[in-house]
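Q: This is the structure alone, sequence omitted:
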C-alpha cells in the first residue's frame, strides 16, 4: 500500500515538472501568446499608432514582454493579465479632437484571469462583438470562457450610447461598476440579485429614465449608489432603505417626486472599508483600516485597502489617506413635503444636500444630532419658521446654506455661525442676522472727506483736460502757420505788434 502511494507521488511530481517546463517553453516572452495577440489587436483600433509605444510584436522586438507593457499588469505567479487600464488613452486628430474608437469586447475572452478593466476617459463609442451587441454573459460569469473574475469595470466618460440589455446582471465577482458620463438611454436594467459583492454603482450623467429597479435594493453590500444627472422620476421607494450599508447616495439632478422617505435613518452613512479576494466573497465592514483614494469614480472616496489574492500571492492597492465623505444628496429634484425629522438620526453623515426642491415646513430640531455634518444645504426650497438655535452646536459645520426660502426670525450667531454671511441667508425677506455673522459694509465716508475727494477728482480731471487742450491748440497753430503763408505773415505781424506795445 505504501509502495503504491509513493509511486503516485512520484507520478504527481513528474507531471508537475512537465507542466512547469511546458509553461516555460511555451511562454518564452513572459506573457501568454494569445493574450499578447489580443492586446496588439486592441491597439489597432487606434488610428494614432504612436499611442501605447511599448506594445510591439515579436517582429519589432523578439524579447517584448506584454507583462511589461504600459497599462498592463500580470499576475506574478500565473503570468496571466489581470489588470488592463487604458484610461485616458485618447485617439486625437491634429486639432485635438477625439476620434470615436470602437472596442472589440470579444478580444477580452482571451484573458481568463482579468480582474480590473478600466477604459475610462476615452472616446469609445460602441462595442464590437462576434454576433453584434453587448454580450450579457460577459457580466454574468456563466460562460466558462468569460472573464468571470472581473472585480472592477470602469467604462466612464466615453461615448457609449443606446440601451443596456434589460437582463443585464451583476456578476458574483464584480465589486465596482462605473458607466458615468456616457449617453446611455432607456431604463436602468433590472439586476438579478446575484451581486453579493457589489460595493459601488455609478451610472451618473447619462440619460436613463424611469425608476430605480427594485432589484437594486437587494444588493446588501452596496456602499456607493450614484445615479445623479439622469432623467429618473416617480416617487422614491422606501425600498432604498434596505441598502443599510450605503455610505454615499447621490440621486441629485433627476426628476424624483413625492416626499423624502422617513426610513433613511436605517442606512449607515458611516465609514466603511472593504477587502476583496480573487475567487472569494468580498467583505464590507466598518472600521479604521488603511484608506485609499479610488480614481474610478468622480467623487473622492475613502475606502479600505484592496487586496487581490491569487494562488497564494497577494497584491495590495492603496493610496493617500483621505477624510471620509459620507453623503446624502437629493438636490435638484421635485421633492415635496416636510423634511423628515428622522434624518437627524444620521449622526455619521458628513454632507446633506436637499437644495433646489419644493420642500416646505420647518427645519427639524433633530438636525442638532448631526454631530459630524460638514456641509448642510437646504437652499431654494419653501422652508419656513426659524433656524433652530441648537444648530450652532454643530462644530464641524463649514458649509451652511438656507438662502431663498421663507425663513423668519433671527439666525444663530455663535460658534461656526459667526463665519456665515449674506450669501448663506439671502432670499429670506423675514430672516434677520446680526453683524457678527454677516459681511459688514464699510462705513460711509464723512461729508468733509467726500467733498475733499470730489474736489481732488475734479482738479485732476481739469489738469488733464487743460493740458490736452493746450497741446492740441499748439499743434494746430504750428500746422496752420507751416502750410499757409498768409496766416504766417499775419501771425508775425501780430507778434511784432505785441512786442511794440509791451516795450514802448
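A: Alright, I've got the coordinates. A quick note: this is a predicted structure, and the numbers were derived from the prediction, not measured.

Q: okay, CA-based contacts and neighbour counts for the rest of this
A: Fine.

Q: Would you agree residue 57 is in contact with residue 40?
A: Yes. Using Cα atoms under 8 Å, residue 57 is in contact with residue 40, at 7.3 Å.

Q: list the contacts for residue 126?
A: 101-103, 159-161 (Cα atoms under 8 Å, 6 or more residues apart in numbering).

Q: and which of those is nearest to residue 317?
A: residue 103 (27.0 Å; Cα to Cα).

Q: Give me the neighbour count for the residue nearest to residue 239 when sequence neighbours are not counted.
A: Take residue 239 and drop its neighbours on the chain: the residue closest to it by Cα to Cα, 6 or more residues apart in numbering is residue 217, 6.2 Å away. The number of residues packed near residue 217 is 19, by other Cα atoms under 10 Å.

Q: Comparison target, given below:
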C-alpha cells in the first residue's frame, strides 16, 4: 500500500488486522504519533517512511515488536531520543531512522547477538560519540551516521565491523587523525565518507589497502601534506585526472615507493591544517538493505551523489559498479 494517500490518519480497518507480517505504508501522507496498535500484527517488516509521523519512538519497541527484521521510519518528523530497547531487537537487520529530528546520544547497549546489516541514522540531531559497543555488530555492512552533531575521534571498536561496505560519517564534528585501522581492518569497504569534519594530520597510506574502494570523500577537513603515492593501488577506482592545487606528482607511480604493509599501531591525533581533499560525496538517500545472502543483487538500491567541477550527479550503486571514480580536485 505504498504511496496510497490515506489522508492524515491510519485507516481504521488496518488497525484491527492481526497476523500481519509485512506492512508498507510509506509515502502515504499519514501524520500523527507512532501507532501503538502495531504490536497486534506480529510484524517482521514495517515501512512507514516518507510520512509526517511525529512524537517519540516507543520505549518498549522491542517488547511490542520482537520479530522485526526491517524497520523503516526515515523521512518523518520523529523527535526525542533513541530508546535503549532498540538494542534488544535481536532479529532486526535493517533500521532506517534517517531524516527525522532525533536528538541525544546513540544508545551504548549494542550486543553481539544482534544481526544488523544496515543502520541509517543520518540527518538527525544526534550528539556525543559513537559508542564502542557498535563494534559488537559483526554483520554490519552499511553504517550511515552523516549529518549529525557527533564528536570525538573515530572509535577503534569500528575495526571489528569487518563486513562494512559503506561507512558514512560525513558532516559531523569528528576530530583527530584518520585511523590506520580503516585500511588495515575494513577490507570490504566500497564507500568511505569522512567529509566536513575536523579531522587533521595526513592521509594514512594504509587506505591504499582498501582494494574494493570505489568512492572516497575526505573533503573539507584539516588534512595536510599530499595524496599518498600508493593511491594508484586502489584498483577499485579509475582515476582520470588530479586537477587543482595538489601536485600530480603526489600520486604519480614511483619505482622506489615502499610497499604498504599492515600496522598494529593505534591512531593518534596530529593537529594541523592544510588543503582539503575533495572527492565524491554520499547522498542522504536511505539505505534499503537485503539480507546478507542476497546483498549483491540489491546493492543498486542505494545512491551516491558525486560533485565534479560544480556539477551535481547522482548514481545508483549499479551504475557505480561501472563508474568507479576518485576525484581529488
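A: Yep, it's here. None of the values given here were measured: they were computed from a predicted structure.

Q: How alike are these chains, TM-score-wise?
A: TM-score for the superposed chains, counting by TM-score structural alignment, normalised by the length of structure 2: 0.69, backed by 256 aligned residues with a Cα RMSD of 3.4 Å.

Q: on that earlier part again, of the contacts of residue 126 of structure 1, which is the most crowded?
A: Highest neighbour count within the contacts of residue 126 of structure 1, by other Cα under 10 Å: residue 160, with 22 neighbours.

Q: what's the matching residue for it over in structure 2?
A: Under the alignment (TM-score structural alignment), residue 160 of structure 1 pairs with residue 78 of structure 2.

Q: buried stuff in stretch 185-194 of structure 2?
A: 185-194 (16 or more other Cα atoms under 10 Å).

Q: for that stretch, how far is the first residue from the last?
A: Length of stretch 185-194 of structure 2, first residue to last, Cα to Cα, to the nearest Å: 17 Å.

Q: And for stretch 337-345 of structure 1?
A: Stretch 337-345 of structure 1 has an end-to-end distance of 19 Å (Cα to Cα).

Q: What lies in contact with it?
A: Contacts for stretch 337-345 of structure 1 (Cα under 8 Å, 6+ apart): 258-265, 358-370.

Q: Stretch 219-235 of structure 2 now?
A: Under Cα under 8 Å, 6+ apart, the answer for stretch 219-235 of structure 2 is 194-205, 207-213, 246-247, 250-254, 257, 260, 272-279.

Q: Try it again at 6 Å.
A: With Cα atoms under 6 Å, 6 or more residues apart in numbering as the test, stretch 219-235 of structure 2 has contacts from 195-202, 205, 208, 211, 250-251, 273-274, 276-278.

Q: where in structure 1 is the aligned partner of stretch 157-168 of structure 2, by residue range?
A: Under TM-score structural alignment, the match for stretch 157-168 of structure 2 is residues 239-250.

Q: Distance from that stretch to the middle of the chain?
A: 19 Å (Cα atoms, centre = their mean, to the nearest Å).

Q: which other residues reach it?
A: Applying Cα under 6 Å, 6+ apart, the external contacts of stretch 239-250 of structure 1 come out as 217, 220, 223-226, 228, 264, 267-270, 326-329.

Q: rerun that using 8 Å as the cut-off
A: So stretch 239-250 of structure 1 is contacted by 214, 217-228, 263-264, 266-272, 325-330 (Cα under 8 Å, 6+ apart).
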